[in-house]
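A.B. asks: Build me a model:
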Amino acid sequence: MKILLIGSGGREHALAWKIAKNDRVEKIFVAPGNGGTAIEAKCENIDITDIDELLSFAIGESIDLTIVGPEDPLTKGIVDKFKEKGLKIFGPSKRAARLEGSKSFSKDFMKKYGVKTAEYEVFYNHQEALEYLNKCPYPTVVKADGLAAGKGVAICENKEEAVKAVNSFMIDDIFNGAGQKIVIEEFLDGVEASILSITDGKTIIPFISAKDHKQVFDGSKGPNTGGMGVSAPNPFVTEEVLKDFEENIMNNTLQGIREEGFDFKGIIFFGLMITKKGSYLLEYNVRMGDPETQSVLNLMESDLLELIESALNEDLENAEVKWNTGACVNVVLASKGYPGSFVKGYEITVDNEVKDKVFIAGAKLEDGVLKTNGGRVLSVVGIGKTVEEAREDAYKSIEKVNFKEKYYRSDIGLV
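C.D. replies: Prediction:
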């Protein structure tokens, strides 16, 4: 098989690594890829990001299957375009991808199908949003409606912070249009959990749970990032929580997907808040999370490609996902200054003994040398019988990965 994998992050490096394990896979073209996929087994980076150019490449190279990593091409309709040409592609249609592409659309969908979620209001008008801030309870949550690279959420402790968030989203337009419409919703106090799942539109199979650490500094302080690390499984996702999730969130979501007639053969990611009153859905993503993917795929015993094929064949009801016992902790190494300004171009050295534990994200291969090229540079994973063992393994390995101005949280995996 020849595979086209779209994306350039740590998620895509992990997907390429996992898919390459299947003996039927001969070649994986990664578009545009990164410094990790450049040297991963069976992989070749191709410098294409335009959807029409990717379509031409897939036709010209007789690609057997395309797998879409990030949300942006999904919300722009890449799946619809590929299917129109009779090509196999894994991911939701443009219409179904609105579950991630529009916060207001997804919240209305949740409400319509009885998916347990926080109370909310949608605002198109800046003045009306400011007026609402006079009467809403605090803390409150302000969300950009559109895609904002995982950074479009502000938890506001008081009216002053909320006004600042609304102004920066709607007036200053810090998310280039994504915040022109906003959602203001009830603040839920609890513990977050990520549950990645696979669906064929008729069945949803949840993967092992994960705990993401979004904020940049230890103790979950500082600004939100795309994610600074993950532990899996999430110790807060008990059997009771999982049952509540399946009954009040997952099954109702599936009902909605069916009744809306969504063409959805792909990944659906549930971002949960576990509270004293039960589990609530914060958001949907319609693709694998990053850095959750690096942890979850390290624990997956099943063949990912075979699972994807089952989804495309609408046969997930007969599929089973097997998991290795134990835990995985994934720590993100970032450029100092992220998520603000930072310097690129520093050489990265990785000791041979830990190479299989490193997933590259914001780094490129330049004349055979790996160099930093982004905010979140790479992930280092640790495996163990427990989260504590996995955590120890990850932090030991980090000592053998170096670049100038390396920054990471020291508390990933500590609950």
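A.B. asks: Could you use CA atoms for every contact and neighbour count after this?
C.D. replies: Noted.
A.B. asks: in what helix or strand does N251 lie?
C.D. replies: Secondary structure assigned from DSSP states H and E places N251 in helix 251-260.
A.B. asks: Touching the helix or strand just after that helix from outside, list them.
C.D. replies: Later in the chain than helix 251-260, the nearest helix or strand by DSSP H and E is strand 264-275. The contact list for strand 264-275, computed with C-alpha atoms under 8 Å, 6 or more residues apart in numbering, reads 90-93, 96, 188-201, 236, 241, 257, 279-289, 308, 311-312, 314.
A.B. asks: Of these, which belong to helices?
C.D. replies: Of the contacts of strand 264-275, the ones assigned to helices by DSSP state H are V241, I257, I308, A311, L312.
A.B. asks: mind listing what's buried in the helix holding N251?
C.D. replies: When neighbours are counted by 16 or more other C-alpha atoms under 10 Å, the buried residues of helix 251-260 are found to be N251, N252, T253, L254, Q255, G256, I257.
A.B. asks: now swap in stretch 218-234 and tell me
C.D. replies: Counting neighbours by 16+ other C-alpha under 10 Å, one finds that the buried residues in stretch 218-234 are N224, T225, G226, G227, M228, G229, V230, S231, A232, P233, N234.
A.B. asks: quick one: the helix holding N251 to strand 264-275, angle?
C.D. replies: Regarding helix 251-260 and strand 264-275, their directions subtend 150 degrees when assessed with axes from the mean of the first three to the mean of the last three C-alpha atoms, to 10 degrees.
A.B. asks: show me the contacts for D80.
C.D. replies: S93, K94.
A.B. asks: Would you state the helices of the stretch 101-250 of the chain in chain order?
C.D. replies: With DSSP state H, counting those that start in this stretch, the ranges of helices along the stretch 101-250 of the chain come out as 103-112, 126-132, 159-170, 239-245.
A.B. asks: Among those, which comes closest to I412?
C.D. replies: When the helices of the stretch 101-250 of the chain are ranked by distance to I412, counting by C-alpha to C-alpha, first place goes to helix 239-245 at 22.1 Å.
A.B. asks: Figure out how far that closest one is from the centre of its chain.
C.D. replies: Offset of helix 239-245 from its chain centre (C-alpha atoms, centre = their mean, to the nearest Å): 22 Å.
A.B. asks: which residues are in contact with that helix?
C.D. replies: With C-alpha under 8 Å, 6+ apart as the contact definition, helix 239-245 has outside contacts at I274, G278, S279.
A.B. asks: Following up with a second sequence; could you model it the same way so I can compare the two?
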Amino acid sequence: MRVLIVGSGGREHALAWKIRQSPRVERLFIAPGNGGTALEGENVAVDVDDIPGLVKLARTKKVDLVIVGPELPLVLGLTDALEKENILCFGPGAYPAQLEGSKAFAKSLMSQAEVPTAGYRVFEDFNQAVKYVQGRDFPVVIKADGLAAGKGVVVADDFEQAREALDDMLVKQVFGKAGERVVIEEALSGEEASFLALCDGRNFLLLPSSQDHKRIGENDTGPNTGGMGAYSPAPVLPAAKYQETADLVIRPMLQHLEQTDQPFKGVLYAGLIFSEDGPRVLEYNVRFGDPECQPLLMRLDSDLLEVIMACVHGRAAERSLQIKDEASVCVVLSAGGYPARYTKGHEITGIEEAETDPLVRVFHAGTAYKDGRLVTSGGRVLGVTALGTDLGDAIERCYRAVEKISFEGMYYRRDIGQKGL
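C.D. replies: Below is the predicted model of the structure:
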């Protein structure tokens, strides 16, 4: 089979690494890819938002299957465009992809499908939104409706903070079109977990629970990032609770979309918070998380390509996922200054030494080869990922490997996985 993976991050390197292991793979292309994906297959310089370019690439290279990493091409309709060319794609069409593309759409669908979530209101008018928050208990959560690269969420502790966030989004339009509409919802407290299902439109296969670390600073301080690390499993969602939780947050959404003639094929990711009243959905994503993908794929024993093919052909019910008993941890190494301004082009050393432990894998994110040297080319540079007999062992192995890697300005959190302990 000829397979194309769309994306350029650590998630896409992990996908390429795992897909490459399938005996069915004849050629593997990654668009646009990074320094790590170049070691697994052939990088092709087509951007993730270039839908005609990606379709042309799939057609020219006679690709049998496209696997989409990030959300943007899905929201822009890549799956629909590929379907017109009779090319299989693992990822939802543009309509169900709005579960991630529009917070208001997702909330509306959650209400219709009776999925437990926080109470909310949607506003486009600044004055009406301000009037609404004046009468609320604080904190409240204010979200830009559209895709804002993980930065469009503000937890306002008082009226002034709420007013400022609404002014930024609705008046100053700091998030552009993404902030033309806002969702204001009650703030829920509790521990969070990521729960991912591989879906075929009706049935699904559950991946183990995981937990992401979004803030740049230790003890979850500082601004949000794309994710500074993750681990699996998350004790807040044990295996004994997977099916019960899926019946609350995965199955109803799949059934609702199927009934509206918009079946969801791909990864349905429920971002959960475990409140006093049980699990509530904070958000849905329509793809693998990054960095959750890395520790999850390290634990997956099944042939991922076979599983994905079963999903695109509507046969998930005929498969099961084989999961390693070990725990896994991913620590993200970022450029100094990330998520604000940072420099690129610094040489990276020590990856081979880090991978001398057979239970460690270093996934590339913001890397590139320049004059034969591996250099930094993004904010999140590497995702050092380790398996261990238990979470403590995985954390220890991971940080031992991290210490062998260096590049100028390298930064990482030293508390990834501690909540799980």
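A.B. asks: quick revisit: want to throw the helices of the stretch 101-250 of the first structure into CSV with mean neighbour count?
C.D. replies: CSV is the format used below for these (neighbours: other C-alpha atoms under 10 Å):
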stretch, mean neighbour count
helix 103-112, 19
helix 126-132, 15
helix 159-170, 19
helix 239-245, 15
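A.B. asks: returning to that earlier point: among the contacts of helix 239-245 of the first structure, who's most crowded?
C.D. replies: Counting neighbours by other C-alpha atoms under 10 Å, S279 comes out on top of the contacts of helix 239-245 of the first structure with 25 neighbours.
A.B. asks: Distance check, it against D189 of the first structure.
C.D. replies: 11 Å (C-alpha to C-alpha, to the nearest Å).
A.B. asks: that older thread, and of the contacts of helix 239-245 of the first structure, the nearest to K116 of the first structure?
C.D. replies: Comparing those against K116 of the first structure with C-alpha to C-alpha places S279 closest, at 7.5 Å.
A.B. asks: how about that closest one, what does it touch?
C.D. replies: Residues near S279 of the first structure by C-alpha under 8 Å, 6+ apart: K116, V241, D244, F245, L272, M273.
A.B. asks: Farthest pair within these?
C.D. replies: Across these, the two members that end up farthest from each other (C-alpha to C-alpha) are K116 and V241, 13.0 Å apart.
A.B. asks: What about D351 of the first structure, how many residues nearby?
C.D. replies: Residue neighbour count, defined by other C-alpha under 10 Å, stands at 12 for D351 of the first structure.
A.B. asks: Could you pull out the buried residues of stretch 306-318 of the first structure?
C.D. replies: Buried residues in stretch 306-318 of the first structure, counted by 16+ other C-alpha under 10 Å: L307, I308, E309, S310, A311, L312, E314, D315, L316.
A.B. asks: One more: stretch 332-351 of the first structure?
C.D. replies: Within stretch 332-351 of the first structure, the residues that count as buried by 16+ other C-alpha under 10 Å are V332, L333, A334, S335, K336, Y338, P339, K344, Y346, E347, I348, V350.
A.B. asks: Among those residues, which lie within helices?
C.D. replies: Among those, none falls in helices (DSSP H).
A.B. asks: And those, which two are furthest apart?
C.D. replies: Maximum pairwise distance among these (C-alpha to C-alpha): 23.5 Å, between P339 and V350.
A.B. asks: before we move on, back to that, closest one of the buried residues of stretch 332-351 of the first structure to E100 of the first structure?
C.D. replies: Distance from E100 of the first structure was checked for each of those by C-alpha to C-alpha. The minimum falls on P339, at 22.0 Å.
A.B. asks: The second structure: which residue goes with the closest one?
C.D. replies: In the superposition onto the second structure, P339 of the first structure corresponds to P339 when matched by TM-score structural alignment.
A.B. asks: For the closest residue to its match other than its chain neighbours, which residues are in contact?
C.D. replies: Distances taken as C-alpha to C-alpha, 6 or more residues apart in numbering place T225 nearest to P339 of the second structure, at 6.0 Å, with adjacent residues excluded. Contact analysis of T225 of the second structure by C-alpha under 8 Å, 6+ apart lists G150, K151, K214, R215, I216, P339.
A.B. asks: which non-adjacent residue is nearest the second one?
C.D. replies: The spatial neighbour of K151 of the second structure that comes closest, neighbours along the chain excluded (C-alpha to C-alpha, 6+ apart), is N224 at 6.5 Å.
A.B. asks: and if you look at the first one?
C.D. replies: Of all residues beyond its chain neighbours, the one nearest G150 of the second structure is G226 (6.4 Å), with distances taken as C-alpha to C-alpha, 6+ apart.
A.B. asks: With the fourth one instead?
C.D. replies: Of all residues beyond its chain neighbours, the one nearest R215 of the second structure is N224 (4.4 Å), with distances taken as C-alpha to C-alpha, 6+ apart.
A.B. asks: now the helices: where do they sit in the stretch 301-421 of the second structure?
C.D. replies: When secondary structure is read from DSSP H, counting those that start in this stretch, the stretch 301-421 of the second structure shows helices at 304-312, 351-354, 391-402.
A.B. asks: Save those helices as TSV, and put in distance to R361 of the second structure too.
C.D. replies: Rendered in TSV, the data for the helices of the stretch 301-421 of the second structure read as follows (distance: least, C-alpha to C-alpha, whole Å):
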stretch	distance to R361 of the second structure
helix 304-312	17
helix 351-354	8
helix 391-402	9
